[in-house]
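Participant: show me how the following folds:
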Amino acid sequence: MQFEHGISAIDTGFNRPRFDASHLIIEAGRAAFIDVGTNYSIPALLAALEDKGIARSAVELVIVTHVHLDHAGGAGEILTHLPNAKLAVHPRGAPHMINPARLVASASSVYGAEQVAQTYGELVPVPPERIIEVRDETVLELAGRALRCLDTPGHARHHFCVWDARSRSVFSGDTFGVSYREFDTAKGAFILPTTTPVQFDPIAMKGSIARLLLLDPQAIYLTHYSRVQDVKRLAADLFEVINAMVAIAEASRESAHRHEALKDELERLYLDRAQQHGCTMSREDMAALLATDVELNAQGLEIWLEHGRR
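Facilitator: From the prediction side, this is the model:
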C-alpha cells in the first residue's frame, strides 16, 4: 500500500491479512523500516525493497517502536540481510534485542512456549554495535529527513513513537491503539486502545496520546493497521474507551470469574461501539476479528489491577 512522501505499508502476514503492518520510508534512495513483524515477515519486507528498486545496502535504519514480538520479533533476522542498517530501540528494550531470552520467556508466559516458537520462530540476537538507543527527542536522520522519537509510555514503558515532519505524520506502534480496516465505515476509521500485558498504564497512555495531539498530525500510521486520519476524533474515542475499560476492570475486581467477566464486558463494549460506528458485520463476525484483542486486553487489565493500579 503506497502513500505520499515515500511511505508504504507492508502486510507482514502475521495472524491474518491487514492485521500487522511494517512501514517503509524511502528518502533520496535510502530507506528505513518502522516495525518489522516476526521472522516469518522478513521475506515480504525484502520483496518490498526489491519491488521498489531499493538495494538492501541502502536500508540505514530498522526502527522498532517497542519490543513486543509482533513489532520487533524479526528485527535480528532482518538485520542479517541489511548490511548497513542499525536498529533503533528504546533503552529499556535494547537489552532484550541483544539477548532475547527474557523476551521469549515473557511471551511464553502469555501465549505458551510452543505457541511462541510456532508463531515467532527463533529470535536472532542483535550485535550491540548495531544498536542505537533511542531516548526522548532523539532525532534519527534518513538522507537528511528528520525522524523525531518521542517517549510514549502507557502501552509499554519501553515504547516510543516517531514524528515525521516531512509528512506531518506519527508512526505510533501501539500507543494510538488499533484500527482494523474491516471496521471502516462512511464515518471513517474505528479505533480501540490496546492494553496487552504487561505494562498498561491508563494515565500514561492518555498522556502519550495527548502529546501526539500537540503535533497536530495529518495522519497516524498504526502497526495494526496502517494509516488513519481524522486524528482528533480518534483520540477522543481512545480517551473514552480507555476510561470505559478502566471502569470495567474496577467493576470486575472482586468477581469470582474475573477473567471471563472482563472478556464478556470488553467484547460487549467493543461490539456496541462498532455498531454505533456503522459497522454492518454480524456481532459474531466482529467478535471473531476482535477475539485476540479481547483476550489480551483482559489479561493486561488484570495485571494492571494486581500490580500497576494507581
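
Participant: from here on, just use CA atoms for contacts and neighbour counts.
Facilitator: Noted.

Participant: where along the stretch 151-300 of the chain do the strands fall?
Facilitator: In the stretch 151-300 of the chain, the segments counted as strands under DSSP state E, counting those that start in this stretch are 160-164, 169-173, 219-222, 226-228.

Participant: of these, which is nearest His307?
Facilitator: Closest approach to His307 among the strands of the stretch 151-300 of the chain (Cα to Cα): strand 160-164, 22.6 Å.

Participant: can you put the strands of the stretch 151-300 of the chain in JSON lines and add distance to Pro43 and mean neighbour count?
Facilitator: Output for those, formatted as JSON lines (distance: least, Cα to Cα, whole Å; neighbours: other Cα atoms under 10 Å):
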{"stretch": "strand 160-164", "distance to Pro43": "24", "mean neighbour count": "25"}
{"stretch": "strand 169-173", "distance to Pro43": "21", "mean neighbour count": "26"}
{"stretch": "strand 219-222", "distance to Pro43": "21", "mean neighbour count": "23"}
{"stretch": "strand 226-228", "distance to Pro43": "19", "mean neighbour count": "23"}
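
Participant: could you redo those strands as JSON lines and give each row distance to Lys206?
Facilitator: Below are the strands of the stretch 151-300 of the chain laid out as JSON lines (distance: least, Cα to Cα, whole Å):
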{"stretch": "strand 160-164", "distance to Lys206": "14"}
{"stretch": "strand 169-173", "distance to Lys206": "13"}
{"stretch": "strand 219-222", "distance to Lys206": "16"}
{"stretch": "strand 226-228", "distance to Lys206": "18"}
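
Participant: now show me the structure for the sequence below, then we'll compare the two:
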Amino acid sequence: MLEIFHYEYGISAIDSGYIRPRHAAIHFVVDAGRVAIVDTGTNDSLPRVEAALEAMGLAADNVDYVILTHVHLDHAGGAGSLMRAFPGAKLVVHPRGARHMADPSKLVAGAAAVYGSSEVRRMYGEVLPIPAERIIEAPHETVIRLGNRELLCLDTPGHARHHICIVDRSANAIFSGDTFGLSYRELDTDGRQFVFPTTTPVQFDPVALHASIDLLMSFHPRVMYLTHFSELRDLELHAAELHRQIDAHVAIARREARPGSDRHARIRANLAHLLVNEVERFGCRLGPAEVLKLWESDIELNAQGLDIWLDTSAK
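Facilitator: Got it, this is the predicted structure:
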C-alpha cells in the first residue's frame, strides 16, 4: 500500500520509488481543491502520483501545476509522463531548464555522460518532451497562484544553475529541491535529523550555494521540504551545518587538486571519510558500512561534482 506522508497546511509527500525506499520524495500542495506537484521522480513514479491523488479524493483535473525544482532526472525525469496524465496542468521550471523540458535530448545526453547510456535507459526510460506552450518559465520572484495561496519561486543556484526553490508563505515552508542538502530518514537519531550537502556534477558553485542557503533562511521558514527526503526541521542548526560542510567539501577538493588519474578516487575517499566522521559526530548509531552503503551514489556524485568544479574554477 502506498504510504502518504501528510503534513500541515495541505502539504503531503510520497516516495517516488527511485533507487530505494525514502530516497526521493514527490510533494503535493493542495489548496481549495487545486493541486501543485513539486518534482516528479521518474516515469515509473506516475502510478504512485495517481494513487496518491485518488487517496486524497483528487483527480487529474485538480492538478494545476507540476513544479520542478531543477531538471536533474531524479527530479524531472517523469515530468513528461505527468504532463500527459494531467492535461490541464502547466509545468513551472527555471528559465534555464525550460528548453530541456521541451527537448530533453541534451539533458538525457548529460545524464548518460555521468551514468552511462544503458543505465540512464534503465533508470529513466524515455524522457518525454513537453509542449513549449505548456511551460511557464519562472525567473527569480515569480509568483504562482494556487487556490487561495501564493507560491514564490526563487532563483537558487549552487547545486545547479537551473534550480528554483518554492516558498509557501501560507505554510511558512520552502520546497528546497537539493539546495538545502540531503537528509535521509535512516539516520534520524533521538528525534534529530542529519543533513549533508550535495555537490553533484556539473554546476556546483560553493559561493552561490552559500548565498542560496542564506536567501532561503532570510524567509525564516518553519520547515523545509527536501526532495531527499521530505520534511526537515531545526533549520538554523542545519543551515550552519551545511555552510560548514560545504566548506569542508571545498577544502577536500583543493587539498586533492593536484592532477593525476587517481584524483577522483582521492576526492571520493576523503568524502567518504568526512561523511562517516560527520555521522559519528551527529551520534547516529548506524555503523560506517551501513552509512556508506546508504550514501554510496551520493558520495560518488559529490566527488564527480568536485572534480568538475576543480577543472572549471581553474579556467
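
Participant: once they're superposed, tell me the TM-score.
Facilitator: Once superposed, the chains reach a TM-score of 0.99 (TM-score structural alignment, normalised by the length of structure 1), with 310 aligned residues with a Cα RMSD of 0.9 Å.

Participant: circling back: ok, which of the strands of the stretch 151-300 of structure 1 comes nearest Met281 of structure 1?
Facilitator: strand 226-228 (20.6 Å).

Participant: mean shift between the closest one and structure 2?
Facilitator: Once fitted to structure 2, strand 226-228 of structure 1 is off its aligned match by 0.3 Å on average (mean Cα distance after the TM-score superposition for structure 1).

Participant: for stretch 288-302 of structure 1, same thing?
Facilitator: Using mean Cα distance after the TM-score superposition for structure 1, the mean distance for stretch 288-302 of structure 1 is 0.4 Å.

Participant: tell me, that stretch lands on which residues of structure 2?
Facilitator: Taken onto structure 2 by TM-score structural alignment, stretch 288-302 of structure 1 occupies residues 293-307 there.

Participant: what does His23 of structure 1 align to in structure 2?
Facilitator: Checking TM-score structural alignment: His23 of structure 1 goes with His27.

Participant: wasn't its match part of a strand?
Facilitator: Yes - His27 of structure 2 sits within a strand when classified using DSSP: H, G, I helix; E, B strand; the rest coil.

Participant: which residue sits closest to it, ignoring its sequence neighbours?
Facilitator: Ala13 (4.3 Å; Cα to Cα, 6 or more residues apart in numbering).

Participant: before we move on, back to that, any idea how many residues pack against the match of His23 of structure 1?
Facilitator: 27 (other Cα atoms under 10 Å).

Participant: again, but for the one 3 residues further on
Facilitator: Other residues within reach of Val30 of structure 2, judged by other Cα under 10 Å, total 22.

Participant: what is the helix or strand where it lies packed up against?
Facilitator: Using DSSP states H and E, the element containing Val30 of structure 2 is strand 25-31. Strand 25-31 of structure 2 sits against strand 11-15, strand 34-38, with contacts defined as 3 or more Cα pairs under 8 Å, 6 or more residues apart in numbering; DSSP states H and E.

Participant: of all these, which one is nearest Arg192 of structure 2?
Facilitator: strand 11-15 (19.8 Å).

Participant: now the angle from the closest one to strand 164-168?
Facilitator: Angle between the axes of strand 11-15 of structure 2 and strand 164-168 is 140 degrees (criterion: axes from the mean of the first three to the mean of the last three Cα atoms, to 10 degrees).

Participant: against Val241 of structure 1, how distant is the counterpart of His210 of structure 2 in structure 1?
Facilitator: Aligning on TM-score structural alignment places His210 of structure 2 opposite Lys206 in structure 1. Distance, Lys206 of structure 1 to Val241 of structure 1, by Cα to Cα, to the nearest Å: 11 Å.

Participant: swap in Arg253 of structure 1?
Facilitator: If you go by Cα to Cα, the gap between Arg253 of structure 1 and Val241 of structure 1 works out to 18 Å.
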